[in-house]
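Engineer: Mind folding the following:
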Amino acid sequence: MTARPRLKTSAMIASIAAEGQATTSAPFGHALVEAAKRDERIVGMTADLGKYTDLHIFGQQFPERYYQMGMAEQLLMSAGAGMAREGFVPFLTTYSVFASRRAYDFICMAIAEERLNVKIVSALPGLTTGYGPSHQATEDIAIFRGMPNLTIIDPCDALDIEQAVDAMVEFDGPVYMRLLRGKVPRVLDRFPDYQFKIGKAQRLMAGEDALIIASGLMTMRAVEAADELAEQGIKVSVLHCPTIKPLDTQTIVDEVRQHTGKPVFVAENHTVVGGLGEAVGALLMREGVCAEFHQIGLPDEFLDAGALPTLHDRYGISTREVVSKVAGIVARKS
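Structural biologist: Alright, predicted model coming up:
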C-alpha cells in the first residue's frame, strides 16, 4: 500500500501573504544573523520554538551563541535578564501568548523594572494562526501597554522587521516585538522614503476622504484597501504606526487634524480593548481633538479555530472587510 504524501501546511504556520505577493522567508532570523556578525554581544534564546520563530536561522550560524531553554518561558525571561546583566544583548523568542500570559511577571520583575537590555520577539500575534484561543494572542498589547519601561513594536512586513532588528540592537532597553514569521509579505518596498524608527509613525498614502491609522499586518490591509477604494473614487490616507509604545502622539494628532470632519479609523490585529485603537482614542481626548472615530479590530471574545482567510473575513480584518467598512461610512457622510 502506497503511503499518502504528508501535508506540509497547517493553520499554525499559515502565511498571511496573498497569492503571488512578494515575500521574504524568515526576515527576522536573517536580519538577526547580519546584526550578530557586526555585534558579538547578540545572543539568541528560545523556549523550544526556534523553528517556529525563525530563530533557528541564527542558531545554525552561531551555535555557540544560541540557547535552547526548553518549554519554560519563565526561565527564558529570567535567563535573558541574566545575560543582559553580563553585557550581552539577548533576543528571546516564543509565542506571543506565552510571553504575555505565562511569563508576564518574570518580564515585569526581572526585565522591565530593572530596565534591562532584553529584546522579546514573539510569533503568532493577534489572529495569525487558526489554532484557536490557546495560540491566538489577541490581547498581548493590552497586557503589555501598562508595563513601565517596555517598548512595544508591531511591524507591518519583512522590511519593517529587518529594519526593526537593527533599531532594537541600537536601542538600550527592553523591547517587545510582535513577529510575523515564515514567508512574510513585502509591503513597504513601494514607499522608498520609508525608514523604521522606534517611536515614529509615518504617512504612507495621502487622501482627503478618510484616514486609517494602522499597525502590524493591518497596515498591509490598509494599503490594499486604499488601493481598492481609490478605484471607487474614495481617497484614503494611511498612517503606519509600528511603535505602539511610545506612541508618536504629535504625528497622530497632526494627521487627525488634517482630516477634520472626515472619518478616522484605527486598524489593528488585536482586540479592540486596550490596543492601538484605545491608545489613539485616549490621545485625541486628552488633546481635545474631535474626530469621527472608528475601530477596525478583533472583537472582545475568544476567537474560533479555522482557516485564516475565513477567520479574517469573519472577524473583520480582511482587506475586503476593511474596504466595506470604510466605503460604507464615507458614503454615509456624503
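Engineer: hey, let's count contacts and neighbours off CA atoms from now on
Structural biologist: OK.
Engineer: ok, now how distant is Lys325 from Val264?
Structural biologist: 12 Å (CA to CA, to the nearest Å).
Engineer: Looking at the two, which one has more neighbours?
Structural biologist: Val264 (23 against 15; other CA atoms under 10 Å).
Engineer: Next, the second sequence, to be compared with the first:
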Amino acid sequence: MASMNSIGDRGSLASIPSDGVLVYLDNHIKSDNRAAIPEYAEMYKKALLLTPTTPDVAECLVNTSRERLVDLDNQRLNFHVGSYTMGPYPSKCLIKYSISNSTEETTVDLTSYGILKNIRHHNIVTIENFYDANGHPRLVLSWVNGTLKAWLQSKENQRKFFSATISRPCSWFRQMAIDISSTLEYLFDNGVYPPENCLDDLYFCTAGAGSRICPKLLIVEGKSDDVRDNLPADLEWPTVKSGDVHPVLCAVIDYEKNKRTNRRVYNISEPYDFLAICRNILKHWFILSDKVPYLKRSCSDRDDFIRMMESWDKKIWFNLYEAIGWPGES
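Structural biologist: Next up is the predicted model:
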C-alpha cells in the first residue's frame, strides 16, 4: 500500500475538493523541487490553489495490482483489479491505465476526467476518480465482473433481455437502447461527432438467422444509374504522386482485363467503377488475393484492404451512404 512518498504501481493517494475536481498530491507538488514535477502536474497544483481555503476534503486511497480483470467468458480485459478506500470504507474497483504501447498513445487528463466524471447512468461503468502514478494518468472505475457481451453468451441471460412473451425486448433493455440513441442524437445536434468514419466505427448485422455482413460488399447494391447520379462530385480513383492509379488497383485491373473468361474492363475516369472494383475485390477476396500477388503482398486480408480504402478517402463511408443509402433501404 502506497504512502505520499511512495507512489507507484501499488497505489496512490489523492484528495477530492468539494467542487468535484480531483487534485493529485505528491511530494513534488508540496515541495519546491520543480525539476521533478511531471509535465502536467502544474495543472493539478493550480487546481489545488483555486480550491476554497476550507474545502470539504476527503482522502481516498487507491490500491492497484497487476491482476487483469477476467471476463465471464474467460477473456482478459484491459482493466486491472484494484481497491478504492474512501475514509474507512474500502470497495473493489477497476483501474484503467493509459495505453502507452499503441500506435496512437491514449492518455487521460484532468479535462477528460471532468467530462467523464459527470456521466452517471446506472447501466454504464462510472468514473470514480483520477490519479497519476509517476507520470502515468489512470482512471478509477466502478466495479463490474464482466462485459455485457460475455454475459449474453448464457442462454438464460439472453432470455432475460425479453419480456415474458419473448416477442419484444424487456423494458430495461429498451431503455438502454433509447438512452444511448438519445445521447448520440444530442451530441450530433450540438456538432459533436467524429470527423471521419473508419471500419472500426461501423457494425452491421442482419436479423434472424442471417450472418454478420460487411457493409463494403453492398457498396454497389443499388441500381447502377441511381448510384451514379448520387455519387459525390469529389469522388475519384486514388492515385500516387506520379498521377497514376494506385498500383494495387492497377494490378487487379490488369488481371480482370486479361483473364480467359468473364473479363471485365474498368474505366479509371469513372468514379462508379472505383466503387465497383473495390466491391469486387472484397467480394472475391480469396480468389483475387491468390491470382493477384501484388494485392496479397500489399494487404494481408480484407480488413487491410478496407483500411487502405479509408486512407485513400477519409470520407468513404459518408460518400457511400450518400450514394446508396443505408444497406437494405429501397
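Engineer: TM-score of the superposed pair?
Structural biologist: Overlay of the two chains. TM-score (TM-score structural alignment, normalised by the length of the second structure): 0.22; 126 aligned residues with a CA RMSD of 6.9 Å.
Engineer: shared neighbours, Lys325 and Val264 of the first structure?
Structural biologist: Common contacts of Lys325 of the first structure and Val264, defined by CA atoms under 8 Å, 6 or more residues apart in numbering, are absent altogether.
Engineer: Arg203 of the first structure: neighbour count?
Structural biologist: Count around Arg203 of the first structure with other CA under 10 Å applied: 17.
Engineer: my guess is it meets Val223, correct?
Structural biologist: No. Using CA atoms under 8 Å, Arg203 of the first structure is not in contact with Val223; the gap is 10.9 Å.
Engineer: and the gap between Arg66 of the second structure and Arg228 of the second structure?
Structural biologist: From Arg66 of the second structure over to Arg228 of the second structure (counting by CA to CA), the distance is 55 Å.
Engineer: now do Val252 of the second structure
Structural biologist: Counting by CA to CA, the gap from Val252 of the second structure to Arg228 of the second structure is 22 Å.
Engineer: These two: who's more crowded?
Structural biologist: Val252 (23 against 17).
Engineer: That one: which element?
Structural biologist: Element membership of Val252 of the second structure [criterion: DSSP states H and E] is helix 247-258.
Engineer: Quote the end-to-end distance of stretch 14-27 of the second structure.
Structural biologist: End-to-end for stretch 14-27 of the second structure, by CA to CA: 12 Å.
Engineer: now swap in stretch 285-297 of the first structure and tell me
Structural biologist: 20 Å.
Engineer: And for stretch 308-322 of the first structure?
Structural biologist: End to end - CA to CA - stretch 308-322 of the first structure spans 16 Å.
Engineer: Show me which strand runs longest in the first structure.
Structural biologist: Identified as the longest strand of the first structure according to DSSP state E is strand 263-271.
Engineer: so who does the residue nearest to Val70 of the second structure when sequence neighbours are not counted touch?
Structural biologist: Closest residue to Val70 of the second structure apart from its sequence neighbours, by CA to CA, 6 or more residues apart in numbering: Arg76 at 4.5 Å. Contact partners of Arg76 of the second structure, counting by CA under 8 Å, 6+ apart, are 68-70.
Engineer: for the helix or strand containing Asn319 of the second structure, packing partners?
Structural biologist: Using DSSP H and E, Asn319 of the second structure sits in helix 316-324. The contact analysis (3 or more CA pairs under 8 Å, 6 or more residues apart in numbering; DSSP states H and E) places helix 316-324 of the second structure against helix 224-230.
Engineer: What helices and strands are in contact with the helix it packs on?
Structural biologist: Helix 224-230 of the second structure packs on helix 316-324, going by 3+ CA pairs under 8 Å, 6+ apart.
Engineer: Which positions within the helix it packs on qualify as buried?
Structural biologist: 316-317, 319-320, 323-324 (16 or more other CA atoms under 10 Å).
Engineer: Just put the residues you listed in CSV and tack on distance to Pro271 of the second structure.
Structural biologist: Converted to CSV, the buried residues of helix 316-324 of the second structure look like this (distance: CA to CA, whole Å):
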residue, distance to Pro271 of the second structure
Ile316, 12
Trp317, 15
Asn319, 11
Leu320, 12
Ala323, 11
Ile324, 14
